[in-house]
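Trainee: show me the folded form of this:
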Amino acid sequence: MTILLLGYMASGKSSVSKLLGKELGLSVLDLDDYIERKEEKTIREIFETKGEIYFRTKEHAYLKEILETKEAMIISLGGGTPCYANNMNLIHEYTKHTFYLQTSIPEIINRVKDEKAKRPLISAIADEDLPEFIGKHLFERNAFYQQATHRILTDKKSVEELVQEIEALLN
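Mentor: All right, here's what the predicted structure looks like:
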């Protein structure tokens, strides 16, 4: 069984995938980490040196490579992955277990405010401009996120609660 977690930055994809992997006895793969290992550069460096088009092309190729192994695992996608290169269609060819971790704008801001430097997408955005920037991004990405098989609301929930919800939907 392949399970994919998707959602905007700071929605909890990485944390949830790690605990879910332990609970289900499945390996966990973070797509961004995989890309960084393959490219031998951080995501930030890839964006800065080769640009977003190069990154999105590689992201699609690596996602396909992973899915084609048909190995049972949990995959945590980058926030933009579902929105490019028909990635959601590709994903649905390989699994029906897709979970959108939906997080509100205020909650996202609360989670990222102290780690902006680690997040290339928002590192140069002024704090007062974050709500509008994130809101616009979520609006643009929503149609892709909504293609997930399941939607999990993450606000005010622990990682353990989110994992329990996912496990209940899998049974």
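
Trainee: going forward, measure contacts and count neighbours with C-alpha atoms only.
Mentor: Will do.

Trainee: who's in contact with K18?
Mentor: Remark: with contacts taken as CA atoms under 8 Å, 6 or more residues apart in numbering, K18 is in contact with V28.

Trainee: distance check, the residue lying farthest from the centre of the chain against D114.
Mentor: Relative to the centre of the chain, the most outlying C-alpha is that of E128, 24.5 Å out, by CA atoms, centre = their mean. Remark: distance between E128 and D114 (CA to CA, to the nearest Å) = 14 Å.

Trainee: coming back round to it: Three-state assignment for the residue farthest from the centre of the chain, please.
Mentor: When the structure is reduced to helix, strand and coil (DSSP: H, G, I helix; E, B strand; the rest coil), E128 reads as helix.

Trainee: quickly note the distance from it to S104.
Mentor: Using CA to CA, we find E128 at a distance of 17 Å from S104.

Trainee: same deal with Q146?
Mentor: Where S104 is concerned, Q146 sits at a distance of 14 Å (CA to CA).

Trainee: repeat for K41
Mentor: Between K41 and S104 the distance, using CA to CA, works out to 31 Å.

Trainee: Proceed likewise with the subsequent sequence, for comparison:
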Amino acid sequence: MVIVLIGYMGSGKSAVGRNLAEKLSLKFVDMDDFIEEKEQKSIPEIFRDKGEIYFRKAESHHLEALFAGSGDMVVALGGGTPCYGSNMEYIQGTTDKVVYLRASVEELTARLEKEKEHRPLIEHLSDSELEEFIRKHLFERNFFYLKANYSVKVDGRPVETISDEIISRVV
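Mentor: Predicted coordinates:
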């Protein structure tokens, strides 16, 4: 069984993914960590040194490598992973257990204000620019996110509760 979590940055994919994998006794893979290991650089370093286009190509390559060599697992993808190239089609060809962790713009803004310096796409934005950026970006990405087999609302909900809902609906 392969469960893939998608959603905007800050939606809780990594935290929910770890909890879900533990509850199901499955391996957990955070796609960003996987890419950093393969590239031997942090995501911010890759963006800074080689740019977003290089990163997106590498991301697609590593996504295919991850699925080609792995068995049962829970995967937390990067927020943009399903939105580039044919990644979403590839993911859906691999599993029918794709879950969109759906967060409101207000929730995402509150979460991301605290961690901008670790996020290359938003580190340069002022707090006042952040909400508008998220609103626009989320609008663009929703086309891909809404292709998920399942959608789970995350606003104000504990990780445990979200994981339990995913298990009850997906497993």
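
Trainee: in contact with the residue farthest from the centre of structure 1, which residues?
Mentor: Contacts of E128 of structure 1 by CA under 8 Å, 6+ apart: none found.

Trainee: contacts for stretch 162-171 of structure 2, please.
Mentor: When contacts are defined by CA under 8 Å, 6+ apart, stretch 162-171 of structure 2 is touched by residues 16-17, 19-20, 97, 99, 150, 152-154.

Trainee: one more pass at 7 Å, please.
Mentor: Residues external to stretch 162-171 of structure 2 that are found in contact with it (CA atoms under 7 Å, 6 or more residues apart in numbering): 16, 19-20, 97, 154.

Trainee: the closest residue to I46 of structure 2 other than its chain neighbours is in what secondary structure piece?
Mentor: If the residues on either side of it in the chain are set aside, I46 of structure 2 comes closest to F55, at 6.5 Å by CA to CA, 6 or more residues apart in numbering. For F55 of structure 2, the host element (DSSP states H and E) is helix 43-68.

Trainee: C-terminal to that helix, what's the next element?
Mentor: Sequence-wise, the next helix or strand downstream of helix 43-68 of structure 2 (DSSP H and E) is strand 73-76.

Trainee: how far apart are that following strand and its match in structure 1?
Mentor: Comparing strand 73-76 of structure 2 with its match in structure 1 after superposition yields a mean distance of 0.4 Å (mean CA distance after the TM-score superposition for structure 1).

Trainee: show the subsequent helix or strand relative to that strand.
Mentor: Next in sequence after strand 73-76 of structure 2, counting helices and strands by DSSP H and E, comes helix 87-94.

Trainee: quick check: angle from that following helix to helix 43-68?
Mentor: Here helix 87-94 of structure 2 runs at 30 degrees with respect to helix 43-68, directions being taken by axes from the mean of the first three to the mean of the last three CA atoms, to 10 degrees.

Trainee: could you pull out the buried residues of helix 87-94 of structure 2?
Mentor: 87-88, 91-92, 94 (16 or more other CA atoms under 10 Å).

Trainee: identify the residues contacting that helix?
Mentor: Applying CA under 7 Å, 6+ apart, the contact partners of helix 87-94 of structure 2 are 60, 81-82.

Trainee: can I get these in a markdown table with neighbour count and distance to M1 of structure 2?
Mentor: A markdown table is the format used below for the contacts of helix 87-94 of structure 2 (neighbours: other CA atoms under 10 Å; distance: CA to CA, whole Å):
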| residue | neighbour count | distance to M1 of structure 2 |
| --- | --- | --- |
| S60 | 19 | 21 |
| T81 | 23 | 20 |
| P82 | 24 | 19 |
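
Trainee: returning to what we had before: show me which pair in the contacts of stretch 162-171 of structure 2 is furthest apart.
Mentor: The span of the contacts of stretch 162-171 of structure 2, defined through CA to CA, is set by K97 and V154 at 17.5 Å.

Trainee: which outside residues touch stretch 142-153 of structure 1?
Mentor: With contact meaning CA under 7 Å, 6+ apart, stretch 142-153 of structure 1 is reached by 7, 82-83, 96-103.

Trainee: which other helices and strands contact the helix or strand hosting L5 of structure 1?
Mentor: If you go by DSSP H and E, L5 of structure 1 is part of strand 2-6. Using 3 or more CA pairs under 7 Å, 6 or more residues apart in numbering; DSSP states H and E as the contact criterion, the neighbours of strand 2-6 of structure 1 among helices and strands are strand 73-76, strand 97-102.

Trainee: between the helix or strand just after it and strand 97-102, how big is the angle?
Mentor: Using DSSP H and E, the next helix or strand after strand 2-6 of structure 1 towards the C-terminus is helix 13-24. Here helix 13-24 of structure 1 runs at an angle of 140 degrees relative to strand 97-102 (the same axes, to 10 degrees).
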